[in-house]
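Participant: After the sequence you'll find the predicted model.
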Amino acid sequence: MSTHPAVLDLELGAIAHGGFCVARHEGRVVFVRGGLPGERVRAEMIDDSKASHWFATVSEVLRADEHRVVPPCPVAQRCGGCDFQHVDLAFQRELKRRVVAEQLSRGAGIDWDGVVEPADDHENGLGWRTRMRYGVEEDRPALRAFRSHDLVPVPADGCPIAHPAGRRAAETAVAGAEQVAVAVAGATTAEPTVGVLADGRRVAGPVLLAESLDHGAPLAGAQRRTWKVGADGFWQVHTRAATVLAEAVLGGLAPRSGERALDLYCGVGLFAGLLADAGVQVEGVEISRAAAGLARRNVPGARFLAGRTDRMMPKLWHRADLVVLDPPRKGAGRKVVGQVAAVRPRAVAHVACDPAALARDLSLFAEQGYRPVSIRAFDLFPMTHHIECVAILRASDTATLRASERQS
């Protein structure tokens, strides 16, 4: 039986990974959602199941920080999708910068002094999300509440971070459905294409969508390339994310014609296609058979295997000049990092959607003699705590490559 008060008066400390501010109540750590460092708040307890720490959400602000704003969405505090709608956009990026720096320092011993770069200089943090999955509540598109399976209907005008074309499509698809998936392709064009699935069945638009980069491929002279991707498949969700990441990855790797590259966790072949356009031979791995099949279609000159990366690596080239890895949120892990180092690439591009996982992977790469020459962070998920990073790694010395060669 709980003996603590249901509402706590708290002084909020530093921002933590996950979008929480850290507070203390009678010596116990409390992770608080909806606050800002330095604020005094009343917070309602939402999870006290762990002895080491609790979770709470701000119910009243007693002393506000200067960067606090009115959330643009009326259900922001209830919905689990957005963590930072109460924070002005520039300071959201400062909070994310602090998180990235803290995670890299703690997890990899790296003193990072970078900034969080916006995806678009003109954005307001809204209307960027091109792929959404909704439940249905009260005959309305709905999203899950924070740390709950309860559903929160979106506002009358739709979810503010969803692309406007997707909002309209979701409204028309929920009748009689339990789950609705909406994908918007060509989101920066005057006439985007919208694919809608209800309970896994197509109800509007194509099942396969055509995606391309906003401003063409990031390599001078490269051909304009289009990728086919399923309406319920993976593609970067921010309207500018594919372009931003492509420029960071290809710019960091500086591929040369005739080189070999591995594209790990390759999806439908975004990076593989751009490497192929640069004259690079590519092999890729993707756990989703559907996505791997589309990668073969999108980049016909490359070779793609479907399966777990660690299991497929022995079937790929044992020597590669370049490696791109874009693992899931948990990161690549020790086995895959060791396998990557064993192919002795001259450069590795690590795309990470979790700074803690990136730090763990960078620490493992350091054990193999690979260290980052650059780490960039991008705000590809405005209004949320999520952030995308791209680290470019190179072998620290030629002795490392020789040792790796002997081990292989």
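Facilitator: Happy to help now that I have it.

Participant: contacts, neighbours, all on C-alpha from now
Facilitator: Fine.

Participant: my guess is Leu362 is in a strand, correct?
Facilitator: No - counting by DSSP: H, G, I helix; E, B strand; the rest coil, Leu362 is not part of a strand but helix.

Participant: Next, the contact list for the closest residue to it other than its chain neighbours, please.
Facilitator: Nearest-residue entry for Leu362: Ala108, 6.2 Å, with adjacent residues in sequence omitted and distances by Cα to Cα, 6 or more residues apart in numbering. Ala108 makes contacts with Ala359, Arg360, Leu362, Ser363, as judged by Cα atoms under 8 Å, 6 or more residues apart in numbering.

Participant: Also Asp326?
Facilitator: Leu264, Tyr265, Cys266, His350, Val351, Ala352.

Participant: Alongside the first one, take a look at this:
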Amino acid sequence: MQAEPTTSLVGEEYEVEIGPVAHGGHCIARTAEGQVLFVRHALPGERVVAKVTEGEEGARFLRADAVRILEASKDRIEAPCPFAGPGRCGGCDWQHAKPGAQRRLKADVLAEQLRRLAGLTPEEAGWDGTVVPAEGDKLPAGEVPQWRTRVQYAVDADGHAGLRRHRSHEVERIDHCMIAAPGVSELGIEKHEWVGMESVEAIAATGSQDRQVILTPRPGGRLPLVELDKPVSVMRVDEKAGGVHRVHGRPFVRERADGRTHRVGAGGFWQVHPKAADTLVTAVMQGLLPRKGEMALDLYCGVGLFAGALADRLGDKGAVLGIESGKRAVEDARHNLADFPRVRIEQGKVESVLPRTGITEVDLIVLDPPRAGAGRDTVKHLASLRARRIAYVACDPAALARDLGYFGENGYRVRMLRAFDLFPMTHHVECVAILEPAAKGA
């Protein structure tokens, strides 16, 4: 029996009252018939005309853009970026909101996720309900912080660099990204032609003059002659194996944080905001309060940022085990931490490697999992190690809240939570939660 054909509603327009913000850079509205809309480019309390961008009759919800503002919020401003808006660049969600309003929206999302997924109020999570801007980012409305030290440009069929439109493979050509850090803008990626390339990633290291461009060719594409405005190393992504290979220059950049220099190989993870690494290390160390001689785990450790910070504070008799799945990141971490004889880095997935170590008890744990979070089984294992404190670093409030709920099921409570606006103009927010055994708070 064939299913009845559905009718697309793309292009339909509805006049709606905008409700609360939701996770993902949009707000919730309902049509007169009760259909749920996820509306971008709107703000809570506004009355707008919303044009459907995705969805069909009978769908649980529709996606839409606010294409006309009938009654504007007091928090609305004209988007500073000429490439922002309905149907344009998808990189920034909140260009149309005042900076303070952006942080309040993020705080509302975090509070809602904590309540819904972890059963916690802000007070129960030890959170004051605010999202704190990074140093230097508290700017007047209309001014945009230049924070993005890593920008991945998409390339259109004609070789012009741009950024992808929201939930689309289409490329929005740009001549400048307003949130790009000066070191990225100086490379002039947008001025050059990149015929045969799928994407161009530009990296400007923090604390050094290292600049790097990573080229991903289209199938059969040949590398262009790279003559950029600044000295730069060039890497190429292998179209078959996916590995990153050096074309010329260093195969890594040097990033500076917590008083140390960290080698980060091509394509390796490093915090994008120039103040992020130091901000997060400070929050984690203030929450954990490491003591000389303790044993610590750094899970999903990347190139060793937190492992190095822990080792430095635990002293000669302390020990740190880091676990990371990426082969190149492990090589970099071992290089970066070579001066700490009591630091060991193991390669593999946390859920596979940690049980094999035979470790049954530790003092401190830091985990900075990918966007999906750590998950129920990993949280249960970590809770069984009876750490006196755990620091959870998260870039996704939903995954964080789910995992905090799992920790609660396994005898841990949230002692303190801090939220940082390390991705201005976007819906993303970075959090650090400090947990301890629930008995301590009883």
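Facilitator: In hand now; what should we look at? Just so it is clear, the structure is predicted and the values come from calculations on it, not from any experiment.

Participant: Need the TM-score from the superposition.
Facilitator: Put the two chains on top of each other and the TM-score (TM-score structural alignment, normalised by the length of structure 1) is 0.90; 386 aligned residues with a Cα RMSD of 1.9 Å.

Participant: circling back to that earlier point, filter the contacts of Asp326 of structure 1 to the buried ones?
Facilitator: Buried members of these, scored by 16 or more other Cα atoms under 10 Å, are Leu264, Tyr265, Cys266, His350, Val351, Ala352.

Participant: that older thread, which residue lines up with the residue nearest to Leu362 of structure 1 in structure 2?
Facilitator: Residue pairing (TM-score structural alignment): Ala108 of structure 1 is matched to Ala118 of structure 2.

Participant: do Glu259 of structure 1 as well
Facilitator: Per TM-score structural alignment, Glu259 of structure 1 is aligned with Glu294.

Participant: number of nearby residues for its match?
Facilitator: Glu294 of structure 2 has 19 neighbours, counted by other Cα atoms under 10 Å.

Participant: give the contact list for it.
Facilitator: When contacts are counted by Cα under 8 Å, 6+ apart, Glu294 of structure 2 touches Leu314, Lys317, Gly318, Ala319, Val362, Asp363, Leu364.

Participant: Out of those residues, which are shared with structure 1?
Facilitator: Among the contacts of Glu294 of structure 2, the contacts conserved in structure 1 (both residues aligned by TM-score structural alignment, their matches' Cα atoms under 8 Å) are Gly318, Ala319, Val362, Asp363, Leu364.

Participant: Could you check how far the nearest residue to the first one once chain neighbours are set aside is from Asp65 of structure 2?
Facilitator: So that's Gly318 of structure 2. Nearest residue to Gly318 of structure 2 in three dimensions, chain neighbours excluded: Gly293, at 3.7 Å (Cα to Cα, 6+ apart). Distance, Gly293 of structure 2 to Asp65 of structure 2, by Cα to Cα, to the nearest Å: 55 Å.

Participant: which of the two has more neighbours?
Facilitator: Shown here are Gly293 of structure 2 and Asp65; by other Cα under 10 Å, Asp65 has more neighbours (23 against 15).

Participant: corresponding residue for the more buried one in structure 1?
Facilitator: By TM-score structural alignment, Asp65 of structure 2 lines up with Thr57.

Participant: Next, format the kept ones among the contacts of Glu294 of structure 2 as a markdown table and append secondary structure and neighbour count.
Facilitator: Conversion of the kept ones among the contacts of Glu294 of structure 2 to a markdown table gives the following (DSSP: H, G, I helix; E, B strand; the rest coil; neighbours: other Cα atoms under 10 Å):
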| residue | secondary structure | neighbour count |
| --- | --- | --- |
| Gly318 | coil | 19 |
| Ala319 | strand | 22 |
| Val362 | coil | 19 |
| Asp363 | coil | 18 |
| Leu364 | strand | 24 |
